[in-house]
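Novice: Coordinates only, no sequence provided:
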């Protein structure tokens, strides 16, 4: 049997060995501002976020938006959401008159993000939007502009930007532990199931694997290397044109070139498992992470040994940190704002152009 004293001794010993993130330290009684959030699109990922928010101190789930009445009823009961804070997609704009809600977190299919972000901004609510932020850079730029005009913040659900092992690799890179960075590899993929799901619908997803799992490799290349790419080349492979119809990519390989000479080789696939891997190589050392972007725990090692930062639910950390960004003006180590999301959309546009033309496409981010 573990006593309270044993537990406290273990926690104290761990605190001496490992620096704990600020959100962990905030487990002490918190009486500061709380971000009151409504989730839009009550699917599987929204449920994951809602469950994770039970452990938050700076963020609280207070509202729900769905086109399915039964889901709204279920969420009212499960998460204690008042009926007055529940909306459907037709009356969503009325959220403007609800002082109980500060921000809307959008977890709907990709093609809906643009219009829903514009609606939320017009209602005067801060917005957190799942990635990819939109279907293309044109939509993304309009979303950034709309939120600026409305005076609200636009954040993107880049949960890995707060993940402790990821941040440790970034710290080591900034500290020069890897020396001159030379190469990055990002492998992201899984075998997708149900052929009728929205992720395989061009109108809803905007593409295929690249618009879903591939964005992790795109974004990961940027934050692992610490530069913005200058060019991209890309190739598409399709083995099942029935399941992966026109405009829905099955597998895309793409290469990024950076101003310093770093090159990145990445792969995005809906037809292979065991691909959740990042590798960063420099002339003095390396970092390898596998899994690198899954829900956790993330595992990794460098030339100095295993990464041992403690695991915590990604969505809990994300919502705590995003509350700090919105309410307190905190600056994250890696940006999560709309401009960050727009850069990834510009790269996605360029990858699809490179696939279509077979040419190297210049990037201006």
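Specialist: Perfect, thanks for sending it. Note that the coordinates shown come from a computational prediction; the quantities given were computed from them, not determined experimentally.

Novice: Only C-alpha atoms from now on, for both contacts and neighbour counts.
Specialist: Fine.

Novice: what ranges do the helices span in this structure?
Specialist: Per DSSP state H, the chain has helices spanning 4-17, 22-25, 44-53, 69-79, 113-122, 137-150, 164-174, 202-205, 214-225, 314-328, 338-357. These are given in chain order.

Novice: Pull out the buried residues from the second one.
Specialist: Think helix 22-25. Buried residues in helix 22-25, defined by neighbour count with 16 or more other Cα atoms under 10 Å: residue 23.

Novice: Tell me how far residue 145 lies from residue 152.
Specialist: Counting by Cα to Cα, to the nearest Å, the gap from residue 145 to residue 152 is 10 Å.

Novice: Between the two, which is the more surrounded one?
Specialist: Taking neighbours as other Cα atoms under 10 Å, residue 145 and residue 152 compare with residue 152 leading, 21 against 16.

Novice: ok, now which ones touch the more buried one?
Specialist: Residue 152 sits next to 121, 124-127 when contact means Cα atoms under 8 Å, 6 or more residues apart in numbering.

Novice: Looking at these, which is nearest residue 71?
Specialist: Within those, the smallest distance to residue 71 is 21.6 Å, found for residue 127 (Cα to Cα).

Novice: thought the closest one was touching residue 121?
Specialist: Yes: counting by Cα atoms under 8 Å, residue 127 does reach residue 121; the two are 7.1 Å apart.

Novice: can you give me the strands in the stretch 201-350 of the chain?
Specialist: 231-237, 251-257, 263-269, 277-282, 286-289, 300-302, 305-306 (DSSP state E, counting those that start in this stretch).

Novice: Tell me which of those is the most buried.
Specialist: Neighbour counts (mean count of other Cα atoms under 10 Å) averaged over each of these peak at strand 263-269, with a mean of 24.

Novice: take the one below as the second:
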């Protein structure tokens, strides 16, 4: 079997022939959004996600435009400059990034860098007076996340985390299902894993990634458990396994974990860099919901005990960024704020502690 990259796996269903919408209904109730102005976003880091997901999504969005880029590769800067007609004043290197403070044409900085670099560039963006979107996980530790939140609050800028699935209809339905239409949620199964490729990539280096599968796709499973129950977990047990200790000598390969919630609901989850799994199953007192595939770029699919879910197919990232634009225009906090990212990191740190101790850890 060939080795696939993370991007191959998440995007394997493709955007191809499926007509992608930008979910205008998500922001149709916005007040006082000026129709002649768009929020200008500068992408920091021009890897696959920026090039093939975020930039195209900005082009599909209603309230955003690509206003600048930050890259350490001159060839990329030149390519993007021509492709998106970007002015020289809005093209930065990592060394010149702080000059963005003087660029009134840029409203938002979107940090799309290896996990260990998130803290530095979020704080630098905040000091430059720019609102910030940070890819998940927002940091490699709870301490770093708290520092990032504090820096943005001090600077008076908004901080959002790239949780695109909060704006995706199938996952929105999972969150609605968990609110009790079919009784209390009793059990959740949420898992996301894939077979990672290139052994030299940054995701397999702890200094850059902060961890392995857990810090990458595992966070989707944690998120799903939280929004499916509508609760925050109170304790966790966890187990780690490695089928390839050489390739995964620096980071976790496969982790299973079990969460307990205040209502008595439980979640059983796993993440892996060694095998393929992508599923969310919610069992309530008088019904169930399943998403499979659940977390990729789409199209996603799902069903309940009543039959298939027929929901719109949207561009997740466009909907996500349009919602943040709405937050800026209306001066309100994002539903996927830094505090939301902090909650996931508290769970992740508890999972790692549970692995080390072999016992139940309170969250």
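Specialist: Looks like it arrived, so ask away. This structure is a prediction, so every number in the text was calculated from the model and none was measured.

Novice: Quick check: TM-score for this pair?
Specialist: The TM-score (TM-score structural alignment, normalised by the length of structure 2) is 0.90; 338 aligned residues with a Cα RMSD of 1.7 Å.

Novice: just to revisit the earlier point, could the helices of structure 1 go into a markdown table alongside distance to residue 284 of structure 1?
Specialist: Formatted as a markdown table, the helices of structure 1 follow (distance: least, Cα to Cα, whole Å):
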| stretch | distance to residue 284 of structure 1 |
| --- | --- |
| helix 4-17 | 25 |
| helix 22-25 | 31 |
| helix 44-53 | 38 |
| helix 69-79 | 50 |
| helix 113-122 | 42 |
| helix 137-150 | 37 |
| helix 164-174 | 11 |
| helix 202-205 | 41 |
| helix 214-225 | 14 |
| helix 314-328 | 30 |
| helix 338-357 | 29 |
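
Novice: for those helices, which one sits closest to residue 277 of structure 1?
Specialist: helix 214-225 (9.0 Å).

Novice: so how far does the closest one sit from its counterpart in structure 2?
Specialist: Helix 214-225 of structure 1: mean distance to aligned residues in structure 2 after superposition is 0.7 Å, counting by mean Cα distance after the TM-score superposition for structure 1.

Novice: before we move on, back to that, overlap between the contacts of residue 152 of structure 1 and structure 2?
Specialist: Here is what carries over to structure 2 from the contacts of residue 152 of structure 1, by both residues aligned by TM-score structural alignment, their matches' Cα atoms under 8 Å: 121, 124-127.

Novice: do you know which of the helices of structure 1 lies nearest residue 248 of structure 1?
Specialist: With respect to residue 248 of structure 1, and counting by Cα to Cα, the nearest of the helices of structure 1 is helix 202-205 at 5.9 Å.

Novice: distance from the closest one to structure 2 after superposition?
Specialist: Following the fit onto structure 2, the mean deviation recorded for helix 202-205 of structure 1 is 0.6 Å by mean Cα distance after the TM-score superposition for structure 1.

Novice: Which stretch of structure 2 lines up against that helix?
Specialist: Matched against structure 2 by TM-score structural alignment, helix 202-205 of structure 1 falls on residues 206-209.

Novice: what's the offset of that stretch from the middle of its chain?
Specialist: Centroid separation for stretch 206-209 of structure 2 versus its chain: 18 Å, with Cα atoms, centre = their mean, to the nearest Å.

Novice: How about residues contacting that stretch?
Specialist: Against stretch 206-209 of structure 2 from outside (Cα under 8 Å, 6+ apart): 114-117, 140, 202-203, 212, 215, 250-251.

Novice: ditto for stretch 104-122 of structure 1
Specialist: 37-43, 45-46, 93, 96, 125-135, 139-140, 143, 146-147, 150, 152, 198-199, 203-206.

Novice: how many neighbours does the alignment partner in structure 2 of residue 36 of structure 1 have?
Specialist: The alignment partner of residue 36 of structure 1 in structure 2, by TM-score structural alignment, is residue 40. By other Cα under 10 Å, 19 other residues sit near residue 40 of structure 2.

Novice: repeat for the one 3 residues further on
Specialist: Applying the criterion other Cα under 10 Å, we find 23 residues in the vicinity of residue 43 of structure 2.

Novice: same question, residue 208 of structure 2
Specialist: With other Cα under 10 Å as criterion, residue 208 of structure 2 counts 16.

Novice: got it, and the one 4 residues further on?
Specialist: Here the count is done by other Cα under 10 Å, and residue 212 of structure 2 has 24 residues near it.

Novice: what's the answer for residue 136 of structure 2, then?
Specialist: Around residue 136 of structure 2 there are 26 other residues, counting by other Cα under 10 Å.

Novice: which residues does it contact?
Specialist: Applying Cα under 8 Å, 6+ apart, the residues near residue 136 of structure 2 are 115, 161-163, 216, 341.

Novice: In structure 1, what sits opposite it in the alignment?
Specialist: In structure 1, the residue paired with residue 136 of structure 2 is residue 131, using TM-score structural alignment.

Novice: From residue 169 of structure 1, how far out is that match?
Specialist: Applying Cα to Cα to residue 131 of structure 1 and residue 169 of structure 1 gives a distance of 22 Å.

Novice: got it, and residue 260 of structure 1?
Specialist: For residue 260 of structure 1, the distance to residue 169 of structure 1 equals 19 Å [Cα to Cα].
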